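> Got a sequence here, can you build the structure:
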Amino acid sequence: MRLATAEINLTALATNLARIKQIAPNSKVMAVLKANAYGHGLVTIAQHLQGADAFAVARIDEALALRAGGLTKPIVLLEGFFEASDLPILLANNFETIIHDEHQLAALEQANLDAPIATWLKIDTGMHRLGIEPEQLEQFYSRLKATQNAKQDVRLMTHFPCADDTKNNKTLSQIQHFSKLVGDKIEQICLANSAGIIAWPDSHGDWIRPGLMLYGVSPMLDSVGSDHGLSAVMSLKTRVIAKRSIPAGERVGYGGRWQSQEATQLAVVAMGYGDGYPRHAQEGTPVVINGKRYGIVGSVSMDMITVDIGAENDSVQVGDEVEMWGENLPVEKVAQCAGTIPYELLCNVTPRVSYQYIKDKK
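As a prediction, this is how the structure comes out:
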C-alpha cells in the first residue's frame, strides 16, 4: 500500500506555463525553481519546463544540481554569489548573477576571469531586503559597463513586497519609481513575480519571474489557483490505515484536544508533521476521501491524523485514498486553516514522502 505520496502532475505544470505566457505574451519567462522547485523536485520540474527561457534559483548548489541534471538553459542566481571564489564556478557553468551590493560589485571588478559574466543589477524600490539604493544606480551601472568581467548588456530588476494586495498602491509606486530610474537605458528589465504577473500588467517588462503560480497556487490574497486559470501540480495523498468508533464524550489524540460531542467514527490516516503536514492545522481542516470533504480532529501527530467521518459512514474503509491537498482541495485552504502560507506547506514536504510524477491521460 502506497502511503504518504506527493503526486506531481506534469501536465498541470505545462498548462500553468502556457497560462503564464497567455497572461504576459510579450515577456520572456524566468521560471523560479528555488527550494527544490517549491517542494516539487528541482531537476524533474526543470526538465519539464522546456518552454521557459531561463531558470532562477537562490543558491549556487541549486544551480549546480540543474547542470548536473543536464539542464543547459540560462540559470540566474537570485541572491548572487557570496565569495569571490564562486566567480570561476559561475563562469564555467554559464550562471548569471544578481549584483545587489558593493561587496559583490568589487569582487567582480577585481576578479581574474577568462570571459565576462552576465549580470542583473537589482535595485531596491521598497522591499528593503536585497538591492542597491536608487541613488546608487548610475554608479553601479557605469562600473558594470566598464569592467571587462561583466557582459555589456546589464539587465535591471527589482522586487515587489505587496503585489498580492491589489488595494495597496505600493506596487504601482514601485513600478513608476523603477521606470523613472531606468529612464532611457536600453537594457532588459524584470520586475514581476507571480503576483505582479497576475495583477500588475504594467510590470511585465522584458522578463517575468513566475514562482508559486507555476505550481498552480495563487500568489494573491483571498483566492486559489483555479481563480486564475491555474491547475494544482502537487497532490499530497495518503491512505486510511484504521477506522474506529468512539462514544460521545471521549477525548482524542495527544492532550485530549478534541472531545466528541456525540458517538462517531474516526478514520486514522497515515500523515503527520513528520511528512510535512502542518502541526497547527485547526480542528475541521478539510481532507478529501472518496470525493467528500471531512474535517480533522485532535492534534496532528508525527505520523497520523484522525478525521471525523460521522457515525453512520460505511463509505470510508481502510485502504481508501486521502487527499490532504491538491487537485480537489486547494493548498491555499489548508494553509489558511494552519495559520500559514502555501509556500511553507509545499516547501516543508519531507524526504519521507514518496514522489510520483504523472501526466494526464489524453
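
> all contacts plus neighbour counts: C-alpha atoms, from now on.
Noted.

> A12 belongs to a helix?
Yes - the assignment for A12 by DSSP: H, G, I helix; E, B strand; the rest coil puts it in a helix.

> and it, what does it touch?
Residues near A12 by C-alpha atoms under 8 Å, 6 or more residues apart in numbering: 215-216, 230-233, 359.

> Can you tell me which of these are buried?
215-216, 230-233 (16 or more other C-alpha atoms under 10 Å).

> farthest-separated two in the residues you listed?
L230 and V233 (9.2 Å; C-alpha to C-alpha).

> For D227, which non-adjacent residue is spatially closest?
Once flanking residues are discounted, D227 sits nearest to S218: 7.9 Å by C-alpha to C-alpha, 6 or more residues apart in numbering.

> The one you found: how many residues sit nearby?
28 (other C-alpha atoms under 10 Å).

> Could you look up the SS state of it?
coil.

> now it: how far from A24?
Distance of S218 to A24, given as C-alpha to C-alpha, to the nearest Å: 16 Å.

> what's the lengthiest strand in the chain packed up against?
Longest strand in the chain by number of residues (criterion: DSSP state E): strand 234-246. Applying 3 or more C-alpha pairs under 8 Å, 6 or more residues apart in numbering; DSSP states H and E, one finds that strand 234-246 contacts strand 5-9, strand 264-269, strand 321-325.

> I have a second one here; can you model it like the first so I can compare?
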Amino acid sequence: MPLPRVTATVDLSAVRHNLQRVREFAPQSKVMAAIKADAYGHGAVPVARALAEAGVDAFAVACLEEAVTLRDAGIATRIALLEGVLSAEEAEEAARLDLEIVIHDRWQLELLASLLPTTALRVWFKLDSGMHRLGFPLAEAPALQAALLARPNWRLQGWITHLACADDRDSAMTSAQIAAFDAAMADIPGARSIANSAGLIAWPQARVDWVRPGLMLYGASPMPGTVGSDLDLKPAMTVASRLIAVHEVPAGDSVGYGATFICPEAMRVGVVAVGYADGVHRILPTGAPVLIHEQRVPIIGRVSMDMITVDLRSLPRAAVGDAVTLWGPGLPAEEVATWAGTLSYELFCGLTNRVHYRYV
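Below is the predicted model of the structure:
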C-alpha cells in the first residue's frame, strides 16, 4: 500500500487516559462524552468504541446524523442530541433509535407532544443561564416540569445549561450563571449538567450530576495559556507528513507564493507534502514550527494548497522522506493553533478527507 501523504494517527489509549482524568476531576459525576463533529475530528466510531469499553456513561452529539452513524456502527451506549430534533421525521427516527432528545425551545416541545403523544421518549431540558444561544429561560423551569408531568410516557434524563466563559477562571459571568441555574433548580427534581471541559477543570461548583467533556478527552487544554500536558492529559492525535524535496536556495532569493520570504543567506529549504487542502491553516505565518527529528524548525513563506516550505538551516541532516509532524506529542495543537490565530478545536475539526487516519 502506498505511503499516505498526510496521516492523522489517533492513540485511543490516550483517549481512555483522558477519560480517567475527567473522572479524577469529577469523581461524583457521570460522564457524557462529547463526540460531535466526528469526535472533534478524531473519528466518532473508533473513539466511541474506545470510550464505551472504558465505561463512559453517555455520548453527546450535535445532530441526528451523528447519532445514526454511531447506532449503525453498533454503539449501544446512551446518546443525547444536543440540538434536539429539527423535524417530525427526525423525531420519529430519534425515538426509534432510543436517543435522548435535548429540548431547548417551545416549538420542539410542541412538535414532540403532538407527533409522539404516546411514544416513550427520553428527554433533557436545556435552560439558558446567560449564554443566550439555546435554551428556555430559567423562569420557565416550573412550567417545563408541569409539561413533563402531563406526559407520563416521557422520561426526564435531566436539565442542562452551558457556560459562556468557563475558560476564564476569574469570570464573574460564570459564577453568575452557575448561581442562577442552581437557584432555578432549587425545587425542581432531576439530574443536572453544567460543566464542559473548561467548566469541570476550573469550576468545582459546576461538577454536578453530569459533566460533558469534549476537548480534554482528545488531550488538549481548553484553558488559555496552557496545554494538555499541564493537566496530565495526553494528546490523542498526531498529524504528520514528510519531506518531498530539499533545495539549496541562494541568499536574496524568495520562497513560495507572493515572494513573502526572502532568504537572508544561502540556506537549505525543505518542501513538505501538506497544505491547506489537508487542513493546515493558510494563515500560519513564517516562524510557526513543525517537528523534524524531534526538533522544531520554522515554516517559511506562505502555506499553499498542497505544500509548505520549512527552514532547514538548523537541521543539516534532514533529507527527503523524513517525517514532519504538524502537531502531536512534542508540538501541542494548542501552540500551533495560537500561531494560526485560532483554537485547537478548529485544527482538529478542519482536517480534510485527503488525510489518512490510523488508529493505535
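
> Give me the TM-score for these two chains.
Here the superposed chains carry a TM-score of 0.97, computed using TM-score structural alignment, normalised by the length of the second structure; 356 aligned residues with a C-alpha RMSD of 1.1 Å.

> Just give me the match in the second structure for A56 of the first structure.
By TM-score structural alignment, A56 of the first structure lines up with A60 in the second structure.

> OK, contacts around that match?
Counted by C-alpha under 8 Å, 6+ apart, A60 of the second structure has contacts 32-36, 79-82, 212.

> In contact with whatever residue of the first structure lines up with G228 of the second structure, which residues are there?
Matched by TM-score structural alignment, G228 of the second structure corresponds to G225 in the first structure. With contact set as C-alpha under 8 Å, 6+ apart, G225 of the first structure has these partners: 213, 216-218, 231-232, 330.

> Could you export those residues as a markdown table, including distance to P351 of the first structure?
Output for the contacts of G225 of the first structure, formatted as a markdown table (distance: C-alpha to C-alpha, whole Å):
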| residue | distance to P351 of the first structure |
| --- | --- |
| M213 | 23 |
| G216 | 22 |
| V217 | 22 |
| S218 | 25 |
| S231 | 24 |
| A232 | 20 |
| P330 | 22 |
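
> Quickly note the distance from the counterpart of V334 of the first structure in the second structure to I103 of the second structure.
Counting by TM-score structural alignment, V334 of the first structure corresponds to V336 in the second structure. According to C-alpha to C-alpha, V336 of the second structure and I103 of the second structure sit 37 Å apart.

> Ok, A236 of the second structure next?
In terms of C-alpha to C-alpha, A236 of the second structure sits 32 Å off from I103 of the second structure.

> Now do the strands in the stretch 151-300 of the second structure.
Along the stretch 151-300 of the second structure, counting by DSSP state E, counting those that start in this stretch, strands occupy 154-160, 192-193, 210-211, 237-249, 254-255, 261-262, 267-272, 289-292, 295-300.

> which among the contacts of A60 of the second structure gets closest to L116 of the second structure?
L81 (17.1 Å).

> Please identify the residue in the first structure that aligns with the closest one.
Per TM-score structural alignment, L81 of the second structure is aligned with L77.

> got a list of what that match touches?
If you count contacts by C-alpha under 8 Å, 6+ apart, L77 of the first structure has them with 56-60, 63, 95-98.

> and T97 of the first structure, what pairs with it in the second structure?
The alignment partner of T97 of the first structure in the second structure, by TM-score structural alignment, is I101.

> my read: that match touches A120, true?
No - if you go by C-alpha atoms under 8 Å, I101 of the second structure and A120 don't touch, sitting 11.5 Å apart.

> higher neighbour count, these two?
I101 (27 against 15).

> did I read that right, the more buried one in a strand?
Yes - counting by three-state DSSP, I101 of the second structure falls inside a strand.

> And it, how far from G287 of the second structure?
According to C-alpha to C-alpha, I101 of the second structure and G287 of the second structure sit 46 Å apart.

> Could you do D11 of the second structure as well?
28 Å.

> Of these two, give the one with the bigger neighbour count.
When neighbours are counted by other C-alpha under 10 Å, D11 of the second structure and G287 differ, and D11 comes out ahead with 19 against 14.

> Give the equivalent position in the first structure for that one.
Aligned by TM-score structural alignment, D11 of the second structure pairs with N9 of the first structure.

> right, and its match touches S231 too?
No - with contact defined as C-alpha under 8 Å, N9 of the first structure does not reach S231; the gap is 9.1 Å.
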